[in-house]
Structures are given as structure tokens and as C-alpha cells.
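**Student:** Got a predicted structure plus its sequence, pasted below:
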Amino acid sequence: MTTTLDIVDIHTHLWPPAWGPGGRYDKKTYGFSPEIHSKIINPDALVEEFSAAGVNLAVVTTTIESLFGPEGPVDLDLLPGVNDWLAQLAARNPSLAAFAVTDAFAGEAGAREAERAIAELGLSGLVIDSSRAGKFLADPAVRPTLDVAARHRVPVFVHPIAHPNADVLVAGAGAWGNSLGRGLMNGIAFLSVLGAGLLDELPDLHLIFATLGLGGIVQAARGGSFGRDAWRQASRPNIYFDTMGDDPRIVRTLVNFFGADRVLAGTDWPILAALSQEKLARSLSEAGLTDTEQRLVAGGNARRLLALRHARDAAAA
């Protein structure tokens, strides 16, 4: 491919100033290096790095786990301030979009903040934890928030969280044990959605999972109703996976299973560096993608998801 890719990174993170050094709230660093920690509290670092790399749009999230830790109470009264900050951030910079944060496991209370953030603030989607307090997405408490997303036709990023026995996994495998545990939690969330038939009940719900949960597709492929053929039908579930980097082997696996129109470029920035025009184009080519497929994965699919609500509004006008 010789044309410039329109790159949209669906998976980036920032923390509001109140959770940064010297901020109002005690904030865990999750073992981040000083460099990563300095970036995650600095929107300018994101904008500058992505501009230099040729990324056109970054979708920013702040997760429940990053604000309140992997377990324990969630102070819902603090979430409006976070979403207000995200909305202001996106409004100030055309190269940023933002997904609202809410505690999907808080039932109607979580749904109310989701509704406010989408309908009043105009945020582009939602980010929810893949699990909390032993519950996954099929739990009835989550349904009100998913209903909000489906009604407004905005995408929902289901973000990995730490495994309850993360310390044991890290002791056995080092830092990769933590990543694999997060992948397990994200994969279980993916399977819980399939098993509960949520996307049959909510056809306008679009869920994005992280590549860390890739193991879940092995189990999905083993089930008759979730086998490969089911993902090739026109009515296949509205489930997407991000690439979390640009490894051509991972991209090829995702595209083979889900189809090129269900794979989104993403990094988990600042954990991983920004995607670059040259390197992403080379990786997508090495993955065997056609020019059309490369454009879909790089940014076309993300653009389509972000525009769904506007297409609905235009049709209703």
C-alpha cells in the first residue's frame, strides 16, 4: 500500500489530574515505569507522540480499575467529574475522542451516568471493566448500562482487569503472568456475552475486547453456535477485537476468525508506543491483508463505529 493510512487508535489511556501526582486522590501506579506514569497524566504527550507517528485519532479512556483499583467500593459520585474532564479534553483537541467511564456493575446508578455522559456530554462511547466483584457482563446488574449503549448506538470497550490471583501469576511467570491473567478475565467476559445471547437481544450493541483476551476465541470456536462459520454470516455478532500493537501474526489470527471488518487498530498507550504509518502498513501487509482490509483495520472500522449514533440521528431527522 502506497497511500497514507487513516489510523485510529481505539485503545489509549489518560488519568485526570486529580488522580495524578499531588492530586486530590491517592492513585496507584500499577508498577508503571516513571516514563509511562509521566505520559498517562499528560494529554500533550499523547497528542504529540501520535501526531509525530501519523495517527489521526486517539480514543481515550479512563477505567474504573485505574481509578479505584481492581476491588473494593467505587465512589460513583466521582465519575461525573472524570467524564466532564474527558469531554472537555476531546472538545479541545480534534485528534482526540473519549469514551465515558461508568461502573457497569452498579446497576441503574451506573446506567444513569452512562446516559448523562453520552446524551449530555456527547462522549463517543463507553469503557467498562470486564469484571468486578466476581461478576461478568452477563450479570443482570450490567444490563441497564448495556441498554444505554445499545439505545444510543455507541461502542463499548470492555477493558481487561487484573486477575484476582494476579500475585500468584506474577510469581510464576513474571510481568507476563499479570498480562495473561488480564487476558483471561477479558476472555471470560467475551464468552459470558456469547453464552448469554446478549447481542441477539441487543442488536445495536457493539462490544470491543482487547487482544489480551484472544484465548477466548479458541473456546468460542469449539462451540457449535460460535464456530468460525457463525462469524462469517451477515448477521454475526457485533463483537470486535483491538490489535494491541501491530504484530502481523496477531492481526492475521483476528482477521481469520472475525473478518477484517471486526478488527480495530489499538495499542494500550502509553503501555505500548504509538502506531506508526510505516510500521503499521508493513505489518498489515505481512499479515496478508488486502489494501481494503488494511484501511478497515487501521481506522475504517473505528470510524464506522464512532459514526453509528450520528447515522441513526441523521436517518431519524
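**Tutor:** On my side now, so go ahead.
**Student:** For the rest of this, base every contact and every neighbour count on C-alpha atoms.
**Tutor:** Will do.
**Student:** Tell me if I'm right that Gly177 and Ala162 touch.
**Tutor:** No - contact between Gly177 and Ala162 fails when scored by CA atoms under 8 Å: they sit 10.2 Å apart.
**Student:** The two: who's more crowded?
**Tutor:** Neighbour comparison, Gly177 and Ala162: the larger count goes to Ala162, with 24 against 18 (by other CA atoms under 10 Å).
**Student:** list the contacts for that one?
**Tutor:** By CA atoms under 8 Å, 6 or more residues apart in numbering, the contact set of Ala162 is Pro70, Asn178, Ser179, Gly181, Arg182, Met185.
**Student:** before we move on, what about Leu305?
**Tutor:** Per CA under 8 Å, 6+ apart, neighbours of Leu305: Val154, Pro155, His206.
**Student:** how far away is the residue lying closest to the first one once chain neighbours are set aside from Ala100?
**Tutor:** For Val154, ignoring the flanking residues on the chain, the nearest one in space by CA to CA, 6 or more residues apart in numbering is Gly125 at 4.8 Å. Shown here: Gly125 relative to Ala100, a distance of 6 Å by CA to CA, to the nearest Å.
**Student:** okay, those two: which has more neighbours?
**Tutor:** Taking other CA under 10 Å, Gly125 and Ala100 do not tie; Ala100 has more neighbours (32 against 26).
**Student:** The residue lying closest to the more buried one once chain neighbours are set aside sits in which helix or strand?
**Tutor:** Once flanking residues are discounted, Ala100 sits nearest to Leu126: 4.7 Å by CA to CA, 6+ apart. Per DSSP states H and E: Leu126 is located in strand 125-129.
**Student:** Pull the distance from the following helix or strand past that strand to the chain's centre.
**Tutor:** The helix or strand immediately downstream of strand 125-129 is helix 143-152, counting by DSSP H and E. Taking CA atoms, centre = their mean, to the nearest Å, one finds helix 143-152 lying 16 Å from the centre of the chain it belongs to.
**Student:** which helices and strands does the following helix or strand past helix 143-152 pack with?
**Tutor:** For helix 143-152, the following helix or strand on the C-terminal side (DSSP H and E) is strand 155-159. Applying 3 or more CA pairs under 8 Å, 6 or more residues apart in numbering; DSSP states H and E, we find strand 155-159 packed against strand 125-129, helix 175-196, strand 206-209.
**Student:** Can you tell me which of those is most buried?
**Tutor:** Highest mean neighbour count among these (mean count of other CA atoms under 10 Å): strand 125-129, with a mean of 27.
**Student:** take the one below as the second:
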Amino acid sequence: MIDFHNHFVGSAFAPMAGRGAPAARRAHFDAVNRNLASAPALVDSIAASGVAARVINTPLEFIQDPEGDTAPDTVTRINDQLAELVGRHPGRLHGLATVDVFSGEAGAREVVRAVRELGLRGVFAQAAKKDLLLDAPQARPALAAAASLGVPVFVHPITDARLATRLRRYGRPGVTLNRGTINAAALVALLESGTLDELPQLRIVVTTLAIGAILLVANLHGDKRLRRDAPETARRHVYIDTMGLDPVLIRAAVDTLGADHVIAGTDWPIFLEPRVPERLRQALDAAGLDAEEQRLVAAWNAGRLLGIA
């Protein structure tokens, strides 16, 4: 099994996952941040969880200041660090380049550098930045660079500040709804804006939190306001992970996108999933996937996307 959804910050930065979390969640995020900072913890987790390899990324959200800003050289330092770590653990770690996709041509240049010079296997992008989603003109150069290089773009949720104010009273479900809304909105923006038509080689991976957009693709097209060819367009361009290992959501994703567009992913170290291959197999069995479909989800789809299959 290849776990596509994993985070790493390293010792060069101070990870701040869960910043602003309530006191009841502080101990959890203290442990998360220790794991985010530790390369040995990451490497040890591969055997401990039973997976064959982890695909790692570094979210800017975990290291940016409260205004959402980072130092000018942050992205290049992140990607240099990822490439060095992956190089020390070939076959067990694969890296996705962190890119500020909303930075115009600078983002495109970093995509090219990270893929061609550093050997990273794809792009890790935040779903939004302030009021911008991925259909923004500022994002087009980086997305076009990824498409031209044939590497996937993993679109990761963020916490939207305005939604956070409205949903704070609902605790963890409110945070999940906030982040899922933004992840889904990024996908709808790509579909409705024509970005996927203009970049026919672009491949997008979203998390399970974006399942709302996947259900919209399945049920709200044609006369119901999503483009008529939304299902076909999504099947060409869109992949979704299995975070949470929920059989109902996996079944919905397979029915909409196909088993060849669903990818095993757990969100380590936010969630420390034990016995991952066994639990994935149980979830895929419960979702009604046959042996070939399970093989695709467990490893083959990720390997093909990353160019290692």
C-alpha cells in the first residue's frame, strides 16, 4: 500500500498545526507537531503502520504567520528539505513539492525546479488563499506547469477565516465542515471555470473532505447548474483519497470517479492509523470493491500518478 496523504515539516521550521485549537485538543496537536518535526518519526511510522511507502508534503498552513504569510525563501527551503529526505529513503518516501500556486509565474518556476531539478513527484497546493480559489488567474501558471510536466496537483483544504467565525461554536465538526467546504469549492471552481478544459493534462487530487463536490458532480449537473459534462470531466481529471477509511464515502467516490481514481491516504500524523493495510482492506470490502479494484486503490493508482508504477 502507498499512503498518498502525509505531512512533514522537519526541524528547519516550527510546525504550528492546530494553532488556535481549544484547550481540550492541545495535547493532541502537541503530539502532531512533534511528529511533523521529526524525520525519524516519519520513517518509523512506515513500518509501524504497515504501509510500503508514504507520499509526503509540507503545508504552508502549518508554518505561516497568523496573516497567512511566510518568508520569501520558505517554499524553496521546504522543497530542498523534502528532496534531501526522500533521497535518503528511496522507495519508502516520495515527495510532493510545496508551491504557492497563487504566486503567478514564480509558482510555475518552482514547479519546474522542484520536478526537474529536485525529482519531486508532484505539487502540493492549498485549496485557497484569502479570497482566491484555484480558478484565479494567479494560479494558472503553476497549474499549467504541472500539467505540462505530467505531475499531479494535490489540492489540500485550509481553514477559512470567515467560515471559522461562523462555525467555531460547533467544535471539531465545524472545523471539518469549514475545511471540506473550501476543498470542495476549489474543485467546483476548476470544473466551472473551464480550467480543466484549457489544461487537458492536469490531474487533481482532493481529500475525502471534498466529497461534497464529488456528490455535486454525480447529481447536480445538466439542468441543475453544474456543467452537463461534469461527470466525464471529473473522471478524466480528478482523484480523491480515502482519508477516514469510510466505506460509504469510498463507494460514492468509486461510483462517481471510478476505482482507478480513488487513492489510499490517511492524513498522517493528524491521524495515526494503526494496521493501515488491514483497515483499508476491510473498508474496501465493505464498500463492495473486488480484488482488482482494491489493488488499484491500495497502490496502483498512486504509483501511476507519481510515475513510479
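**Tutor:** Perfect, thanks for sending it. A quick note: this is a predicted structure, and the numbers were derived from the prediction, not measured.
**Student:** on that earlier part again, indicate which one of the helices and strands packed on strand 155-159 of structure 1 is closest to Gly215 of structure 1.
**Tutor:** helix 175-196 (6.3 Å; CA to CA).
**Student:** which residues in structure 2 does the closest one align to?
**Tutor:** Aligning helix 175-196 of structure 1 against structure 2 (TM-score structural alignment) gives residues 172-193.
**Student:** Mean distance between that stretch and structure 1 after superposition?
**Tutor:** Comparison of stretch 172-193 of structure 2 with structure 1 after fitting gives an average deviation of 0.6 Å (mean CA distance after the TM-score superposition for structure 1).
**Student:** and Lys130 of structure 2, how many neighbours?
**Tutor:** By other CA under 10 Å, the residues close to Lys130 of structure 2 number 10.
**Student:** picking up where we left off before, starting at the chain centroid, how far to the match of helix 175-196 of structure 1?
**Tutor:** Between the centre of stretch 172-193 of structure 2 and the centre of its chain there are 12 Å (CA atoms, centre = their mean).
**Student:** just the strands in structure 1 please.
**Tutor:** Taking DSSP state E to define them, one finds strands in structure 1 at 8-13, 57-61, 96-101, 125-129, 155-159, 206-209, 239-242, 263-264.
**Student:** and those, which is most packed in?
**Tutor:** With neighbours taken as mean count of other CA under 10 Å, the strands of structure 1 reach their highest mean count in strand 263-264, at a mean of 30.
**Student:** circling back to that earlier point, map the residue nearest to Ala100 of structure 1 across to structure 2 for me.
**Tutor:** Alignment note (TM-score structural alignment): Leu126 of structure 1 maps to Val123 of structure 2.
**Student:** got a list of what Pro15 of structure 2 touches?
**Tutor:** Pro15 of structure 2 sits next to Val9, Asn33, Leu36, Ala37, Phe62, Ile63 when contact means CA under 8 Å, 6+ apart.
**Student:** can you check Val55 of structure 1 too?
**Tutor:** Listed by CA under 8 Å, 6+ apart, the contact partners of Val55 of structure 1 are Asp6, Ile7, Val8, Asp9, Ala274, Leu275, Ser276, Gln277.
**Student:** give me that answer again for 6 Å
**Tutor:** Counting by CA atoms under 6 Å, 6 or more residues apart in numbering, Val55 of structure 1 makes contact with Ile7.
**Student:** Val193 of structure 1 too?
**Tutor:** By CA under 6 Å, 6+ apart, Val193 of structure 1 lies in contact with Ala138.
**Student:** One more pass at 8 Å, please.
**Tutor:** Taking CA under 8 Å, 6+ apart, we find Val193 of structure 1 in contact with Leu137, Ala138, Leu199.
**Student:** same deal with Gly54 of structure 1?
**Tutor:** By CA under 8 Å, 6+ apart, the contact list for Gly54 of structure 1 reads Ile7, Leu275, Ser276, Gln277.
**Student:** Specify which member of those is nearest to Ser235 of structure 1.
**Tutor:** Using CA to CA, Ile7 comes nearest to Ser235 of structure 1 of the contacts of Gly54 of structure 1, at 26.8 Å.
**Student:** gap between that closest one and Gly300 of structure 1?
**Tutor:** The value you get for Ile7 of structure 1 to Gly300 of structure 1, if CA to CA is used, is 8 Å.
**Student:** out of those two, which sits in the busier spot?
**Tutor:** Ranked by neighbour count (other CA under 10 Å), Ile7 of structure 1 and Gly300 place Ile7 first, with 28 against 22.
**Student:** Go ahead and confirm the more buried one touches Ala298.
**Tutor:** Yes - taking contacts as CA under 8 Å, Ile7 of structure 1 lies within contact range of Ala298: 4.8 Å.
**Student:** what do the two both touch?
**Tutor:** The contact lists of Ile7 of structure 1 and Ala298 share Ala265, where a contact means CA under 8 Å, 6+ apart.
**Student:** Look up the closest residue to Ile128 of structure 1, ignoring the ones flanking it.
**Tutor:** Spatial nearest neighbour of Ile128 of structure 1, excluding adjacent residues (CA to CA, 6+ apart): Val158 at 5.2 Å.
**Student:** Could you pull up the contacting residues of that neighbour?
**Tutor:** Val127, Ile128, Asp129, Ser130, Asn186, Ala189, Leu207, Ile208, Phe209, Ala210.
**Student:** one more time with 7 Å
**Tutor:** Neighbouring residues of Val158 of structure 1 by CA atoms under 7 Å, 6 or more residues apart in numbering: Val127, Ile128, Asp129, Ser130, Leu207, Ile208, Phe209.
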